[in-house]
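Undergrad: need a structure here:
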Amino acid sequence: MPTILYPDTRFLGGAEADRAGAGDGIELATYDATRREQIADEVWRAADAVILGIGLNITADVVERLDNCKIIIRMGVGYDNIDVRAAAGRGIPVANVPDYGTTDIADTAMALLLNFTRGVSAYDNALRRDVVANWHVSHAPVIRRTKGMAAGVIGLGRIGTASALRLKAFDLPVHFYDPYVSNGTELALGLTRHQSVASLLSAVDAVTIHAFLNDETRGLIDGAAVAAMRKGTILVNTARGPICDLDAIHDGLKSGQIAAAGLDVLPNEPPDPEHKLIAAWRRDEDWIRGRLVLLPHAAYYSAQSLWDIRYKAAETARLMLTEGRLRNCVNGELLREAGFGR
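TA: So this is what the prediction gives:
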């Protein structure tokens, strides 16, 4: 019987979605590991497929042990915790689940933007501090009319496109930067394309990030990027934490170059409570009050998205193991370079 190994996944409320996606005749072997050594080598070597969360990295030394593996699946969109080149070197395709939370994450990005422009959490927090004395419109420091703003999207994949369409529905002109989408995408969607991040940032009043984490995007929003922004830009990141330099965001917020930041993801999760940005936010210092919103990497989350991510990951494994059908492969070019024709 084929086995799907879940090395770092705890089933929340049962494995119904995983079982439904895998179908009959496939065994699910589940662990809650953070290091390879916590799972016996014979388990790694026997696995027919591996479905990975975010608690463990599939490094080259893990790949060396995958003697029987037909596919590695990242239960999510990003796959930066998998050595895709090492996997390709052994002829193992790596797949992701690119569409499980598209609408949820795009909705969250829009919610964070609207939260600032309409002052939702700022007013709520002010009233919680003193419901009588703070009953006044002055307690939302970033509030502004949303219509008339120009919005920017970094990364125009599925989620970025969904966010762009939501922004357009609010009657905002939408600009984007993504060097990997084909020419004419801007014409099809009615967007304005930019050839550099700096060009985009200088043209918009709010920017939402939907890019993969890789060598090109790590630290993309740094001090230079903040300097390129229009003064008073609203920044939203629901993609990957290391894309944004927290020191640069701190400095940008303090100077007013960044009006507000909504961060669902952080470079380290949970964050260091003593980092200067996090510490100022926790102390509710005057200069940052109402201008920073943090979420616990939850933009994707809903009961429906949890079902989808688990069902679709298991289904992808089943299709490969029972039919030899590969979908959502992210290392196809590397497989071909290694001499495996896929």
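Undergrad: contacts and neighbour counts: CA atoms only from here.
TA: Noted.
Undergrad: and Gly53, how many neighbours does it have?
TA: For Gly53, the neighbour count with other CA atoms under 10 Å is 19.
Undergrad: Quickly note the distance from the residue lying closest to it once chain neighbours are set aside to Ala261.
TA: Once flanking residues are discounted, Gly53 sits nearest to Met75: 5.4 Å by CA to CA, 6 or more residues apart in numbering. To Ala261, Met75 is 27 Å away according to CA to CA, to the nearest Å.
Undergrad: One more, so I can put them side by side:
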Amino acid sequence: MTEPTGTAAGADNGEGHGGRPRCAVLDDYQDIARTLADWPRIGDRVETRFLHRPLPSHDAVVEAVGDCEILVVMRERTPFPAALLDRLPRLRLLITSGMRNAALDLAAAARNGVTVCGTASNSEPPAELTWALILGLARGVTTENAALRTGGPWQQTLGADLHGRRLGVLGLGKIGTKVARVGAAFGMEVAAWSPRLDHDRAAGEGVVPCASLEELLETSDVVTVHLVLGDRSRGLIGEAELRRMRRTAFLVNTSRAGIVDQAALLRALHEGWIAGAGADVFATEPLPADDPLRTAPNFLGLPHLGYVTRRNYEGYFGQAVENIEAYLAGRPVRELALPGGAGAAG
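TA: Modelled structure (predicted):
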């Protein structure tokens, strides 16, 4: 598949054919963005191209899209820190999927005259994927499926019951609350903890508030992470916390990799501190081919699929087109504000 790589910044005046501003849609890994929104609606006013491969360095980004006035990015697949934004003098509009993106330096964008806008994002898909991981771990789904497909032994695993067990939800925001409700429907006792947990709200959801993170870890059979990554949550679950968990417990992380110490998690899996772990998020994405998590025992990993559904993508790219139209009309919409701190993930 051939894709345009763009022109290095400084090679021309930044305008496409007919004087149209150039737009690049980054990290369209599956080559589907162009089919999920009405891009022809702006085709006579904007020259748009779609990039399908990761851009691994600042130099690669500048080379690929340094000629663009508009960029559409997918969550945190390509970070835009100050050092990169300072090298993109033509950039004027940066659109991210969702209304929160920790990989964008909003202050640097403002300093460089770049308007940053977002889109709506549904919280149901990541909540649903969380349960795919929990159920996959509890019932040995990947092990049994692999054996069935290859003619291996019939029945290898003894499933872990969820009914009557405790689900520990770390962060009771939009996603965590939806995960908690499903846990209750399975007949689980649901507990929660976060640095700013609203105890009244938790009680209203039928959730038991824990007094501390330690209590949540020590008493839960499944711990699922739904916190925003920030100064207070980075590395929140390390060796000491993993050792507090039950040896029969599962840890699932569909939030951000930085909340769980990856080296400690590897030790926990290899040494059996916990029964298993599932993750949809990694420190480096795409996950390197030689990353030890790929072959860790009792680990169920997915390639950051939490938000990757048709409904979400149609919303992301459809609203990206709307944002571009609003920008061209001089009335930007869905602008991102500077973050106010960490809490439960929305």
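Undergrad: So after superposing, what's the score?
TA: TM-score for the superposed chains, counting by TM-score structural alignment, normalised by the length of structure 1: 0.76, backed by 318 aligned residues with a CA RMSD of 3.5 Å.
Undergrad: related to what we said a few turns ago, tell me the residue in structure 2 aligned with the residue nearest to Gly53 of structure 1.
TA: When structure 2 is aligned by TM-score structural alignment, the residue opposite Met75 of structure 1 is Ser97.
Undergrad: how about the helices in the stretch 1-150 of structure 1?
TA: Ranges of helices within the stretch 1-150 of structure 1 are 16-22, 41-46, 60-63, 84-89, 102-118, 120-129, based on DSSP state H, counting those that start in this stretch.
Undergrad: Can you name the residues that contact Asp41 of structure 1?
TA: By CA atoms under 8 Å, 6 or more residues apart in numbering, the contact list for Asp41 of structure 1 reads Arg65.
Undergrad: Please disregard the earlier target; I meant Asp8 of structure 1.
TA: By CA under 8 Å, 6+ apart, the residues touching Asp8 of structure 1 are Thr30, Tyr31, Asp32, Ala33, Thr34, Leu52, Gly53, Ile54, Gly55, Leu56.
Undergrad: Which of the residues you listed fall in strands?
TA: If you go by DSSP state E, those have Thr30, Leu52 in strands.
Undergrad: just the contacts of Asp8 of structure 1 now: which is nearest Tyr123 of structure 1?
TA: Ile54 (35.0 Å; CA to CA).
Undergrad: Do a quick rundown of the strands in structure 1.
TA: With strands called from DSSP E, structure 1 shows them at 3-6, 27-30, 49-52, 71-74, 94-96, 151-154, 174-177, 192-193, 206-209, 233-237, 258-263, 292-294.
Undergrad: wait, which of these is closest to Ala86 of structure 1?
TA: Nearest of the strands of structure 1 (CA to CA): strand 94-96, 10.4 Å.
Undergrad: how many other residues sit next to Met245 of structure 2?
TA: Other residues close to Met245 of structure 2 by other CA under 10 Å number 24.
Undergrad: so it touches Ile274, yeah?
TA: Yes. Using CA atoms under 8 Å, Met245 of structure 2 makes contact with Ile274 at a distance of 6.7 Å.
Undergrad: elements contacting the lengthiest helix in structure 1?
TA: Counting by DSSP state H, the longest helix found in structure 1 is helix 303-323. The contact analysis (3 or more CA pairs under 8 Å, 6 or more residues apart in numbering; DSSP states H and E) places helix 303-323 of structure 1 against helix 16-22, strand 49-52, strand 71-74.
Undergrad: How far off centre is the first one?
TA: Per CA atoms, centre = their mean, to the nearest Å, the displacement of helix 16-22 of structure 1 from the mean C-alpha position of its chain is 24 Å.
Undergrad: go on, stretch 193-203 of structure 1?
TA: 21 Å.
Undergrad: buried ones in it?
TA: For stretch 193-203 of structure 1, burial by neighbour count (16 or more other CA atoms under 10 Å) applies to Arg193, His194, Val197, Ala198, Ser199, Leu200, Leu201, Ser202, Ala203.
Undergrad: aligned partner of the first one in structure 2?
TA: In structure 2, the residue equivalent to Arg193 of structure 1 is Pro209, according to TM-score structural alignment.
Undergrad: what residues are up against the counterpart of Asp86 of structure 2 in structure 1?
TA: The equivalent of Asp86 of structure 2 in structure 1 is Glu64 (alignment by TM-score structural alignment). Residues counted as contacts of Glu64 of structure 1 (CA under 8 Å, 6+ apart): none.
Undergrad: What distance do you get for Glu64 of structure 1 to Asp41 of structure 1?
TA: Taking CA to CA, one finds Glu64 of structure 1 at 10 Å from Asp41 of structure 1.
Undergrad: This completes my enquiry, with thanks.
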